[in-house]
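*Asks:* My questions concern the predicted model and sequence given below.
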Amino acid sequence: MGDLAVGARSGHEGPEERPGRSEERPGRPEEPVPPAAGDDVPPAEGSGGHGGGDEPAGDADGAAPAPKKQRSFWKELPLLIGIALVLALLIKTFLVQAFSIPSDSMQNTLQQGDRVLVDKLTPWFGSEPERGEVVVFHDPDKWLAGEPTSEPNVLQTALSWIGLMPSAEEKDLIKRVIGVGGDTVECKDTGPLRVNGKALNEPYVYPGNTPCSMDDGGGQFKVKVPEGKIWVMGDHRQNSLDSRYHQQDEHKGFVPVGNVVGRAVVVAWPPTRWSTLPVPDTFDQNLSAAAPGALGLAGAVPLVLWRRRRLTAGDTRVSGSRTAG
């Protein structure tokens, strides 16, 4: 009976021990042993060294980093002004420029003191002035000689430099295009004004004025516009020293297309005068100088064909008579 008790204990004198990590049991893989309470556990990767992985990393002493300080508005203001000036210069040079109306020569379409915006973009793409447009152009032959000019102050000079005001040094005029290269423009008696033989209906002419002036200085004329030139007139016909009165100049009253700054498209100031400057309907009629020639050619073709048929018929009769004889 004592042997049975000893066999049950497998020959060990002391109490049984649970196999640990250092012991291996034959035929079974090693099982990990969970750490005992109180053991030191290394931090998991990406935890930042402190139990919660979602907390932002701070300084060595645990304080959060200070937020970046925004730049002061006053420090950014010069940069903003510089960008605005560059954009204004680009707009003035290539897109739109403001001009002031200094006289009454374009009444009532434009009043003295009006500010107009001039389209300078389309000429860059090869567009040339068209009949009926109101255009600004550089003085071609000292048309403004003797005209008084005001002395601008510092503010006006700065604004004109960036294009917000017209420059007092620029000698520019504003008139309406009546004829382009190849056109024949004619004024006889008091009118109407004719382009390539067709009368213009001009409601824009200043009330009380006649389309043509009965004077010897240039009111009565018949001119053919050379290619690359335009013929311009003011809407206030009896108060405009336009192409009519400069026919003795170098360009004979014509304005070179290269002198045209651009087309006035909008009256921008004062607000009560705001309006667009479209081409009047009278210029929508076919005013092309080639139209009379084309009509003449169309009328001549049937006549030539009829004459040729008669000559051919006559030759046949002569030939037949000779054959018969």
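*Replies:* Received the coordinates, thanks. Residues are numbered from 1 along each chain as shown.

*Asks:* alpha carbons only for contacts and neighbour counts from here, please
*Replies:* Fine.

*Asks:* What are the boundaries of the strands in the chain?
*Replies:* Ranges of strands in the chain, per DSSP state E, are 96-100, 115-119, 134-138, 172-179, 184-187, 194-195, 198-199, 221-224, 229-233, 255-256, 260-269, 275-276.

*Asks:* Columns mean neighbour count and distance to residue 17 on top of the ones you listed, output as TSV?
*Replies:* Putting the strands of the chain into TSV (neighbours: other Cα atoms under 10 Å; distance: least, Cα to Cα, whole Å) gives the following:
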stretch	mean neighbour count	distance to residue 17
strand 96-100	23	99
strand 115-119	23	102
strand 134-138	22	111
strand 172-179	24	113
strand 184-187	22	126
strand 194-195	22	125
strand 198-199	16	127
strand 221-224	17	127
strand 229-233	24	118
strand 255-256	21	116
strand 260-269	22	103
strand 275-276	14	106
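
*Asks:* Below is structure B, check it against A:
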Amino acid sequence: MNIEDRDPAPVVPDEPESRSSAVQASDEAAATPGKPGKKQKKHLPVWQETILLLGVALVLAIVIKALFIQAFYIPSESMEPGLVKNDRILVEKPSYWLGGTPQRGDVVVFDDPGGWLDAEESAGPTSGVGKLLAKVGLYPTGGHLVKRVIGVAGDTIKCCDDQGRLLVNGQPLNEKDYAKLDGQDCYGPMVDDCTKNWTIGPIPAGHLFVMGDNRSHSADSSAHMCKPDETDCTRNPYVDVDDVVGKVFTLLWPRDRFTFLHRPDTFADVPDPS
């Protein structure tokens, strides 16, 4: 018998795919395009995502305030003309990490050394919203002052030369670009209205002598130092370095006066204390 005479093998038709299986596979493919067999993860409701994002933002704000940058405002006219009452400023903290200390000419924010502020100035925000914003650095807290560092540990400061300038370790300061005089003849009038010269120092280790740029209206170190004719004076004119929050680096608001603050060049000429 020739091979052509043999009966062909019966053709077995393909077994039809069950309807349920086809529907299931189709649903899975639709659920996750390109990844058959895996279901797409469900998203959180919008309100839950909003709460989560706010929580993350709050934690980041607290960390940034504690370690890097904090917002403050200028509470008085003592830093005019550069910083005006109610100006918003930013203070950065890393400059004084790892042994770094404030330098002459820096504008710094610091805790009240003791008795420099009255009860109202030390109180800070009273509303619930203000207290919450203060905790994350978006609202100024009470009990702080902002001044310019004039002298550091070991320095001797004298007022004044024949041009009314302060001398630090014998070097006169040219402060006309940033300091303000209100009808006074010297840059250190808070002690005795420029009627007599005065000298203070050497400044103790770990301390600073600070002054406001508005020299006639600033409750600063010169306003709290003992006058030459006082015999029983116990006032403290110095700021402890450990009480310094950080260095002011930006005038943030009002927007039209936004600027970065820099250390005046005149302080570069001051020699180290002998």
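*Replies:* In hand now; what should we look at? All values reported here derive from a predicted model rather than from experimental measurement.

*Asks:* Now distance to residue 304 of the first structure too, for the strands of the first structure, in a markdown table please.
*Replies:* Output for these, formatted as a markdown table (distance: least, Cα to Cα, whole Å):
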| stretch | distance to residue 304 of the first structure |
| --- | --- |
| strand 96-100 | 54 |
| strand 115-119 | 49 |
| strand 134-138 | 44 |
| strand 172-179 | 34 |
| strand 184-187 | 29 |
| strand 194-195 | 30 |
| strand 198-199 | 28 |
| strand 221-224 | 30 |
| strand 229-233 | 37 |
| strand 255-256 | 41 |
| strand 260-269 | 45 |
| strand 275-276 | 50 |
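
*Asks:* Of those strands, give the one that comes closest to residue 310 of the first structure.
*Replies:* Between residue 310 of the first structure and these, the shortest gap by Cα to Cα is with strand 198-199, which sits at 36.7 Å.

*Asks:* quick one: the equivalent of residue 237 of the second structure over in the first structure from residue 64 of the first structure, how far?
*Replies:* Under the alignment (TM-score structural alignment), residue 237 of the second structure maps onto residue 253 of the first structure. Look at residue 253 of the first structure and residue 64 of the first structure: by Cα to Cα, to the nearest Å, they are 80 Å apart.

*Asks:* and the two? which has more neighbours close in?
*Replies:* Legend: neighbour count by other Cα atoms under 10 Å for residue 253 of the first structure and residue 64, higher for residue 253 (23 against 11).

*Asks:* list the contacts for that one?
*Replies:* With contacts defined as Cα atoms under 8 Å, 6 or more residues apart in numbering, residue 253 of the first structure is in contact with 231, 242-247.

*Asks:* for residue 243 of the second structure, same thing?
*Replies:* Neighbouring residues of residue 243 of the second structure by Cα under 8 Å, 6+ apart: 110-113.

*Asks:* Same list, those residues, but as TSV with distance to residue 253 of the second structure please.
*Replies:* Output for these, formatted as TSV (distance: Cα to Cα, whole Å):
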residue	distance to residue 253 of the second structure
110	20
111	22
112	24
113	27
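
*Asks:* Identify, from the residues you listed, the entry nearest to residue 269 of the second structure.
*Replies:* For the contacts of residue 243 of the second structure, the closest approach to residue 269 of the second structure (Cα to Cα) belongs to residue 110, at 25.5 Å.

*Asks:* Mind telling me what the closest one corresponds to in the first structure?
*Replies:* Taking TM-score structural alignment as the criterion, the aligned counterpart of residue 110 of the second structure in the first structure is residue 137.
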